[in-house]
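Colleague: Quick one, structure for this:
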Amino acid sequence: MIKNPQTVFEIENRFQASKHTLATIIQSLWRGYIARKRYTRTKALVICCQRLARQRLRYRRSMKLRAFNAVTQKIVFVQKNIRRLLAVRAYNRTRNAGLTIINFVKGFLSRNDPPNAYNGRFLVYKQTKYLIELSGALPKSLIDDCWPNPPNCCVEVSAYLKALHRGWLSRIYRANLAKCPETYER
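Modeller: Predicted coordinates:
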């Protein structure tokens, strides 16, 4: 309550004098409020963008990792199957080698028996070896009567070959005799 009119004029003069400073204070407060509001909104948008960017990076990394894991799984699957295939081949090779050795021993033990499933290779080997030895030890003339002893499996063939060879030698002897009989008259 103002009782003195002088006080009213004094208050009015003071108000007029400080009106610019009050307006400046109000303007600065308002501008600060607006700037703070703009800053908080910008900060919230930046944080949201960062969150979305990080989320996108995490998604890309997870997709790359998922693709890498899928490729790795495929590579491991292929490697596993190749290793299994190679192991099966090695097992079969070892097994076949063992069976070959067993059959070879059985064939060797039954090499003098009649032909069967085990000694067939031995008989072929013996026949081949005998024929090779025979080709080097054939008699050169009819007077030479030596003939290599055949194995059991080649007795019949040896007799037939001996008869053929003797016939061939006699044919050569007769042909040479017909060419120049005077050399053989002595």
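
Colleague: going forward, measure contacts between C-alpha atoms and count neighbours the same way
Modeller: OK.

Colleague: what about Val46, which SS state?
Modeller: Secondary structure state of Val46, per DSSP: H, G, I helix; E, B strand; the rest coil, is helix.

Colleague: Show me where the protein has its helices.
Modeller: With helices called from DSSP state H, the chain shows them at 5-109, 120-136, 155-179, 182-185.

Colleague: TSV for those, including mean neighbour count?
Modeller: Shown next, in TSV, are the helices of the chain (neighbours: other CA atoms under 10 Å):
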stretch	mean neighbour count
helix 5-109	12
helix 120-136	15
helix 155-179	13
helix 182-185	8
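
Colleague: Just confirm Phe122 contacts Gly107, I think it does.
Modeller: Yes: under the criterion of CA atoms under 8 Å, Phe122 lies in contact with Gly107, with a separation of 6.5 Å.

Colleague: Setting aside sequence neighbours, what's the nearest residue to Ile2?
Modeller: Of all residues not flanking Ile2 in the chain, Val8 sits nearest, at 7.2 Å (CA to CA, 6 or more residues apart in numbering).

Colleague: isn't Asn119 right up against Tyr125?
Modeller: No: applying CA under 8 Å, one finds Asn119 not in contact with Tyr125, separated by 9.7 Å.

Colleague: how close does Ser15 get to Lys126?
Modeller: Just to correct that, residue 15 is Phe rather than Ser. Applying CA to CA, to the nearest Å, the value for Phe15 to Lys126 is 139 Å.

Colleague: centroid residue for this structure?
Modeller: Note on the chain: the residue nearest the mean C-alpha position is Ile82, at 4.9 Å, using CA atoms, centre = their mean.

Colleague: One more sequence to fold, the one below, so I can look at both together:
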Amino acid sequence: MCLKDLYKPLCPDTWPNWQGPLADGVSTLVNHLGYKPEEYKLGRSKIFIRFPKTLFNTEDALEAKKPEIVLTLQTSWRGYRERAKYKRIRHAVMVIQSFWRGMKARRRAKRRREAANLIRRFIKGFIYRHNDYCSENEYFIDHVRRSFLMKLSKNLPKNVLDKNWPTPPPSLIEMTQKVAASEMFMDQKDSYPMSVPRLFLDSRLDREQINLKVAQTLGNDKVQYGVTVVKYDRRGFKPRPRQLLLTNTFAVLVDRTKIKQKIDYTALRGISVSALSDGMIVLHMPNEDKKQKGDLVLHCTHVIELVTKLALMANKTSYVNVSSGSIRFVIARGREGFVNFTRGSGLRVVKGKRGHLMVTAPNINNS
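Modeller: Below is the predicted model of the structure:
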């Protein structure tokens, strides 16, 4: 082995590697070790050391240097190993962080998407809340029902005599009206089955359709229900278009801007309809009341709805009479008239030869 390679740790210029000619490297090494000119002879490719003591001193210096070399190597190796370990741990931490942050972002995006869909379903359900129960409004309706029941459970009355209950939803009023209609017309009137799937509306007239002068005349009596009807004169049965407006205490028959007749619920003696599919209604009024002009003969397309609301507001559901053949009514001053009903191909209302009002109702197949 070359002297330079063997003892190069002893000289900082040759350690760890010498960059240059070999002879220059050996010369640098021996000069650093303090060789005297008489102790060695440097040739072209070899060096001759004259005294063994010089070589032994060099060997002793190398042995003394080895622990420092070993310590340097150990330090470098341990540093390399720890840096490699740190890099592996750092890479693993970055991978875990990246995965965790990605999972959190995906969860957050999922929650936002679900929240947006929930709000969208809620708004869509609110828009379609008056429609039949369907996929568009099922979430909103179920939420309203659950909220009402939860609120009711937290506000139960303290005793059975307490009448302070939470305000029921509007569907309760409609259900009450539907149940009342069932009790009055089920298996008695031909047109009743067709009215079952149809919702009862709060009013068949918009606010703009009710004359402002009429509304001012009614004052504090708010119109609870309004519908277009045809009123037949008591003499001659001439049809005249009218509006029938129901309040909490009375009903009025309106001709455009003028109230033609006021019907107090307390004075109403009865409500008669036919058992067929026509829309004829007879409101029976007291004969002794001079303010009344006799019974009212009306025709309404929404006969089931109108009679149900009128009977409930007047609290006279037991006064509703379903006649199968004819209806007798009072014209004026005790004189009587009749409305006769028959089945036919279509609706037809005419005055008969005997002075009776002849109504032909269309056949309806309810099977």
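
Colleague: Let me see the TM-score of these two.
Modeller: Scored against TM-score structural alignment, normalised by the length of structure 1, the superposed chains reach a TM-score of 0.51; 128 aligned residues with a CA RMSD of 4.1 Å.

Colleague: picking that back up, just list the residues touching whatever residue of structure 2 lines up with the residue nearest to the centre of structure 1, thanks.
Modeller: Under the alignment by TM-score structural alignment, Ile82 of structure 1 pairs with Leu118 in structure 2. Listed by CA atoms under 8 Å, 6 or more residues apart in numbering, the contact set of Leu118 of structure 2 is empty.

Colleague: any idea how far Leu118 of structure 2 is from Lys110 of structure 2?
Modeller: Going from Leu118 of structure 2 to Lys110 of structure 2 by CA to CA gives 12 Å.

Colleague: if we can go back for a sec, please report the distance of the residue nearest to the centre of structure 1 from Ile75 of structure 1.
Modeller: Distance of Ile82 of structure 1 to Ile75 of structure 1, computed by CA to CA: 10 Å.

Colleague: Check Leu29 of structure 1 too.
Modeller: Distance, Leu29 of structure 1 to Ile75 of structure 1, by CA to CA: 67 Å.

Colleague: Was I right to think Pro241 of structure 2 contacts Val227?
Modeller: No: Pro241 of structure 2 is not in contact with Val227 according to CA under 8 Å; the separation is 10.9 Å.

Colleague: what stretch of structure 1 lies opposite stretch 254-265 of structure 2 in the alignment?
Modeller: Using TM-score structural alignment, stretch 254-265 of structure 2 pairs with nothing in structure 1.

Colleague: Over to stretch 341-349 of structure 2?
Modeller: So stretch 341-349 of structure 2 is aligned with nothing, judged by TM-score structural alignment.

Colleague: To which residue of structure 1 is Ala84 of structure 2 aligned?
Modeller: Using TM-score structural alignment, Ala84 of structure 2 pairs with Cys48 in structure 1.

Colleague: Distance check, Glu133 of structure 1 against Gln55 of structure 1.
Modeller: Distance of Glu133 of structure 1 to Gln55 of structure 1, computed by CA to CA: 88 Å.

Colleague: same check, this time on Ala44 of structure 1
Modeller: As for Ala44 of structure 1, its distance to Gln55 of structure 1 is 16 Å (criterion: CA to CA).

Colleague: what's the answer for Lys64 of structure 1, then?
Modeller: On the measure of CA to CA, Lys64 of structure 1 and Gln55 of structure 1 end up 14 Å apart.

Colleague: what do you get for Ile34 of structure 1?
Modeller: Distance, Ile34 of structure 1 to Gln55 of structure 1, by CA to CA: 31 Å.

Colleague: Map Asn69 of structure 1 onto structure 2.
Modeller: The pairwise alignment with structure 2 assigns Asn69 of structure 1 to Ala105, based on TM-score structural alignment.

Colleague: To which secondary structure element is Asp5 of structure 2 assigned?
Modeller: Using DSSP states H and E, Asp5 of structure 2 sits within helix 3-7.

Colleague: Show me what that helix packs onto, helices and strands only.
Modeller: When contacts are defined as 3 or more CA pairs under 8 Å, 6 or more residues apart in numbering; DSSP states H and E, helix 3-7 of structure 2 sits against helix 22-33.

Colleague: Buried ones in whichever helix or strand comes after the helix it packs on, by neighbour count?
Modeller: Toward the C-terminus, helix 22-33 of structure 2 is succeeded by strand 40-42 as the next helix or strand (DSSP H and E). By 16 or more other CA atoms under 10 Å, strand 40-42 of structure 2 has no buried positions at all.

Colleague: which helices and strands sit right next to strand 40-42 of structure 2?
Modeller: Applying 3+ CA pairs under 8 Å, 6+ apart, one finds that strand 40-42 of structure 2 contacts strand 47-49.

Colleague: mind checking how far the match of Ile82 of structure 1 is from His130 of structure 2?
Modeller: Leu118 of structure 2 sits 19 Å away from His130 of structure 2, going by CA to CA.

Colleague: before we move on, what about Lys151 of structure 2?
Modeller: Here the criterion is CA to CA. By it, Lys151 of structure 2 lies 22 Å from His130 of structure 2.

Colleague: do the same with Glu63 of structure 2
Modeller: Glu63 of structure 2 is 100 Å from His130 of structure 2, where distance means CA to CA.

Colleague: Please apply the same query to Val359 of structure 2.
Modeller: Relative to His130 of structure 2, and taking CA to CA, Val359 of structure 2 is found at 35 Å.

Colleague: Nearest residue to Leu244 of structure 2 in space, ignoring adjacent ones along the chain?
Modeller: Distances taken as CA to CA, 6+ apart put Leu253 closest to Leu244 of structure 2, at 4.8 Å, once the chain neighbours are dropped.

Colleague: For that neighbour, give me its contacts.
Modeller: For Leu253 of structure 2, the contacting residues are 242-245, 259-262, by CA under 8 Å, 6+ apart.

Colleague: Assign a three-state SS to it, would you?
Modeller: Secondary structure, three-state DSSP: Leu253 of structure 2 is strand.

Colleague: okay, how far is it across stretch 227-245 of structure 2, tip to tip?
Modeller: The straight-line separation of the ends of stretch 227-245 of structure 2 (CA to CA) is 7 Å.

Colleague: Map Tyr125 of structure 1 onto structure 2.
Modeller: In structure 2, Tyr125 of structure 1 lines up with Lys309, judged by TM-score structural alignment.
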